[in-house]
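S.K.: Predicted coordinates and the sequence they were generated for:
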Amino acid sequence: MSREELIALVAHRDCQLAARDVRIAARDERIAALSTQVAGLLEANEELAAKPARLEHLLTRNSSNSSIPPSKDDDPGRMPPAVKPARRVGGPKRARGKQPGAPGANLAWADNPAKQVDRFPTGRCECGHDLAGATDLGIVDRYQQHEIPLISVTVTQYDQHQVRCGCGRLHTATRPEGARTGLVGYGPNLQSFAVYLMVVHFIPATRVVEVLQSLTGATPSVGFVHGMLDRAATLLVEADKRIRALITLAYAVSADETPLRVGGKTPKPGRKKADKYLLVACTELYTHYLLGNHDLDTFKAFVFKDLIDSVVVHDRYHLYDSAEIGELTHQLCGQHLLRDLADAAETYSDAHWPTQIADALRGLIHHANLARDAGRRALNDAVRDKLINNFRDGVKVGLSDTTSHGTKPGERKARLLLEVLRDREDDVLRFAHDLRVPPTSNQAERDLRPAKIQQKISGRLTSEARTKDRYLIRGYLSTAAKHGRNMIDALREAILGHPWMPPDPAPA
């Protein structure tokens, strides 16, 4: 080949090599792009695959394995709690209905009735004689009827006279107890009934007027009825302070919190919902509420800062552990722990440790209740130590099975629960060593349940101030009922200006 042909051939080869390099670079770019796309698709596929698991986990949450209320168990798509046989420690399964030895309830015969009426046959006999003249042969049948009188509003005019003493001084009669200013007003009985219907039975003010009109014939305005909340609460400020003070003297106090729809529907900046939080601190004798926000400031403003000498039974919401509300002595609610253990048992369905821990905790609660009912000061050492050893062994096995927080739904929650059971054993089992401490915060949940019922009946409460009044009154009435007082009587005493006050606690 000539020199020119060789140069042309080399140039052609160089062009081919350059074109090949371009194709290879383009291929590498496509491969890199495809690799990135595949990685993204794999990640998206993992996320999509995890979503059904998370959704299934959420749908399996119910009142037996979470804090979801039982009223939500029949929501569409939600899995209801499994039907379990009644647990009994020894003995046969408990039958339905009244149990042997349980006190009965019936409408008893009154030995001293308030009124006694003799009834005689009336009319004429078949022979034609008037039965009014028949011979009385004595009583052959008796019947006592418990009845309430028909209620009808009556208007009573009180004329306050003025007199002059022989010394010349003038004296004017006072108005009847509970009378308000002005020429006319409603009496304390009607006022008490109106407040009772609103606070205890969650009836809106408009319907309270309808009830009063139907039952008594009185027609107070809606404004008057609603304004009774403010008036009653104002009369109960000192009683509320006393209840709060008595709670701080209690050895053990149950606490709980729940969201409450109060005020406008537009949430404040930085918040997702326009909700308040209702806090309760209570014992078997006292109930005290605070309406606030879901934040530390509300917890600091509540009674917790004064409970440094008490045991606080709670659901282990993290704000109870804040150093800013003081060093509290804790008892973690056993009922909440058992629900979380039920959740762990569903997450780790092949593991035995959730059941072992739950059975040990449930056994400790059962024996503590038996010992308390029997008037004993402590659990049997052998029974307690055996159950505590079972509890600890179950926690150790669970920790070894869950060496990390995991990635599947429920695994992280189960691991965190095990860490609490290990690191806070004293707070979990305090009730087993001191029978004065209740094992659950059920008392607080019972005292908060009216708020949840009210939300279902009435929905959002428009006024924050009146809602605070409601729960100040509710705390007073709950405390009175726990002391055996009739709520209507306690309300009437408050409206008359001398509210019932809880007595001093019995000496320990």
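M.R.: Structure's in. What do you need?

S.K.: Please count neighbours and contacts with C-alpha atoms only from this point.
M.R.: OK.

S.K.: so how far is residue 188 from residue 386?
M.R.: 59 Å (Cα to Cα, to the nearest Å).

S.K.: whoops, residue 385 was the one
M.R.: If you go by Cα to Cα, the gap between residue 385 and residue 188 works out to 58 Å.

S.K.: do residue 400 as well
M.R.: 66 Å.

S.K.: more neighbours, the two?
M.R.: residue 188 (19 against 9; other Cα atoms under 10 Å).

S.K.: Residue 364 against residue 384, yeah?
M.R.: Yes. If you go by Cα atoms under 8 Å, residue 364 and residue 384 touch, sitting 6.7 Å apart.

S.K.: Spit out the residues that contact the two alike.
M.R.: residue 432 (Cα atoms under 8 Å, 6 or more residues apart in numbering).

S.K.: Pick out whichever of those two has more residues nearby.
M.R.: residue 364 (25 against 19).

S.K.: Just the element for the more buried one, please.
M.R.: Taking DSSP states H and E as the criterion, residue 364 maps to helix 353-373.

S.K.: Show me what the helix or strand that that helix is followed by is packed up against.
M.R.: Using DSSP H and E, the helix or strand that follows helix 353-373 in sequence is helix 381-401. Helices and strands touching helix 381-401, as assessed by 3 or more Cα pairs under 8 Å, 6 or more residues apart in numbering; DSSP states H and E, comprise helix 353-373, helix 411-423.

S.K.: Next one for the comparison:
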Amino acid sequence: MVKRGREALEPNMDIIEEALLQSDILHVDETSLRIDGKQAWVHVACTSAYTYLAPHASRGKKATDEIGILPQYKGTMMHDAFGTYPRYTEATHALCHAHHLRDLKGFIEQGHTWAKRLTTFLLSAKQVVEQHGGSLLEEEAERWERVYDHILAKAQYRLEGMTPLPKKALSFVRRLQKRKEEALRFLREAHVPFDNNQAERDLRMVKVKENISGAFRQETFAQSFCIARSIVSTLTKHEKNVWDSLCLLLTGETIDRVLSAT
């Protein structure tokens, strides 16, 4: 049924793509999925209003180039620092702190005291930004930046003096130093969130499907599922009745008209 519905639903993916390209913030991520007995990936580009899912044999830039959204995007791209995303230089970038907090939890368990201070810093900054309506005045943002720099500088000094050298922790600290602007963009720009949880939520049903079915036997089935799931997710985000809306879409209505209908 999903495969048969694809012909009617697929043209709406262009409408979703155009809406994503016009957004100030774009959440991007990917997750693994087995297709035809091989490791593949499902890529997501999404906002709080639209979802675009696409399967591909590749995880990296070959996939995102061929899917086609990221090469055109010129807003702010929110992600987990996976090496593919920063290569799109037409966009600005913001880093997901949910990923950082998970890494920091591991470092705390290993006894790194700086990781606890950085965790407190990030959670406190998030709270302050929310209290100020989504962004800080420049003077206040600069004060938080100085604290950030101080914590990371002390962490780097201590890590570099340890034997054996804790390479993973040191790499983490150096990355946050090098990419400070991306890590702290949420302080100044109200449209930039603290984390990339939107993308993780929109990928969740892919993992649910995998847990139930195990895999897709053919790529065309995976493509059909991703199209249907993108449409259902987008309808849900607009609080539309999914069944009634799908009936309209399957008979030739377009998703922009369905979403704008009262």
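M.R.: Cool, got the structure. The structure presented is a predicted model; accordingly, all values stated were derived computationally and were not measured.

S.K.: before we move on, back to that, tell me the buried residues in the helix holding residue 364 of the first structure?
M.R.: 353-365, 367-369, 371-372 (16 or more other Cα atoms under 10 Å).

S.K.: So which elements touch it?
M.R.: helix 334-347, helix 381-401, helix 430-433.

S.K.: Reformat those helices as JSON lines; add distance to residue 470 of the first structure.
M.R.: Formatted as JSON lines, these follow (distance: least, Cα to Cα, whole Å):
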{"stretch": "helix 334-347", "distance to residue 470 of the first structure": "28"}
{"stretch": "helix 381-401", "distance to residue 470 of the first structure": "43"}
{"stretch": "helix 430-433", "distance to residue 470 of the first structure": "33"}
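
S.K.: Tell me which of those helices lies nearest to residue 423 of the first structure.
M.R.: Set against residue 423 of the first structure and scored by Cα to Cα, these come closest in helix 381-401, at 10.5 Å.

S.K.: after superposition, how close is that closest one to the second structure?
M.R.: Once fitted to the second structure, helix 381-401 of the first structure is off its aligned match by 2.3 Å on average (mean Cα distance after the TM-score superposition for the first structure).

S.K.: Which part of the first structure matches the lengthiest strand in the second structure?
M.R.: In the second structure, with assignment by DSSP state E, the single longest strand is strand 25-35. With TM-score structural alignment applied, strand 25-35 of the second structure matches the range 252-262 in the first structure.

S.K.: how about the strands in the first structure?
M.R.: Using DSSP E, strands in the first structure cover 162-164, 170-172, 252-261, 275-282, 287-292, 311-314, 329-332.

S.K.: Nearest to residue 58 of the first structure, out of those?
M.R.: That would be strand 252-261 among the strands of the first structure, by Cα to Cα, at 20.3 Å.

S.K.: So which other helices or strands are in contact with that closest one?
M.R.: With 3+ Cα pairs under 8 Å, 6+ apart as the test, strand 252-261 of the first structure has strand 275-282, strand 311-314, helix 442-458 packed against it.

S.K.: That strand vs the second structure - mean distance after superposition?
M.R.: Mean deviation for strand 252-261 of the first structure: 0.6 Å (mean Cα distance after the TM-score superposition for the first structure).

S.K.: re the thing from before, right, so of the helices and strands packed on strand 252-261 of the first structure, which gets closest to residue 41 of the first structure?
M.R.: Across those, residue 41 of the first structure has its closest neighbour in strand 275-282 (39.9 Å, Cα to Cα).

S.K.: what about that closest one, how far off from the second structure?
M.R.: Looks like 0.5 Å for strand 275-282 of the first structure (mean Cα distance after the TM-score superposition for the first structure).

S.K.: what angle do that strand and strand 287-292 make?
M.R.: 160 degrees (axes from the mean of the first three to the mean of the last three Cα atoms, to 10 degrees).

S.K.: which strands and helices sit next to strand 275-282 of the first structure?
M.R.: strand 252-261, strand 287-292, helix 442-458.

S.K.: Swap in 10 Å and give it another go.
M.R.: Packing contacts for strand 275-282 of the first structure, counted by 3 or more Cα pairs under 10 Å, 6 or more residues apart in numbering; DSSP states H and E, involve helix 237-248, strand 252-261, strand 287-292, helix 296-301, strand 311-314, helix 442-458, helix 464-482.
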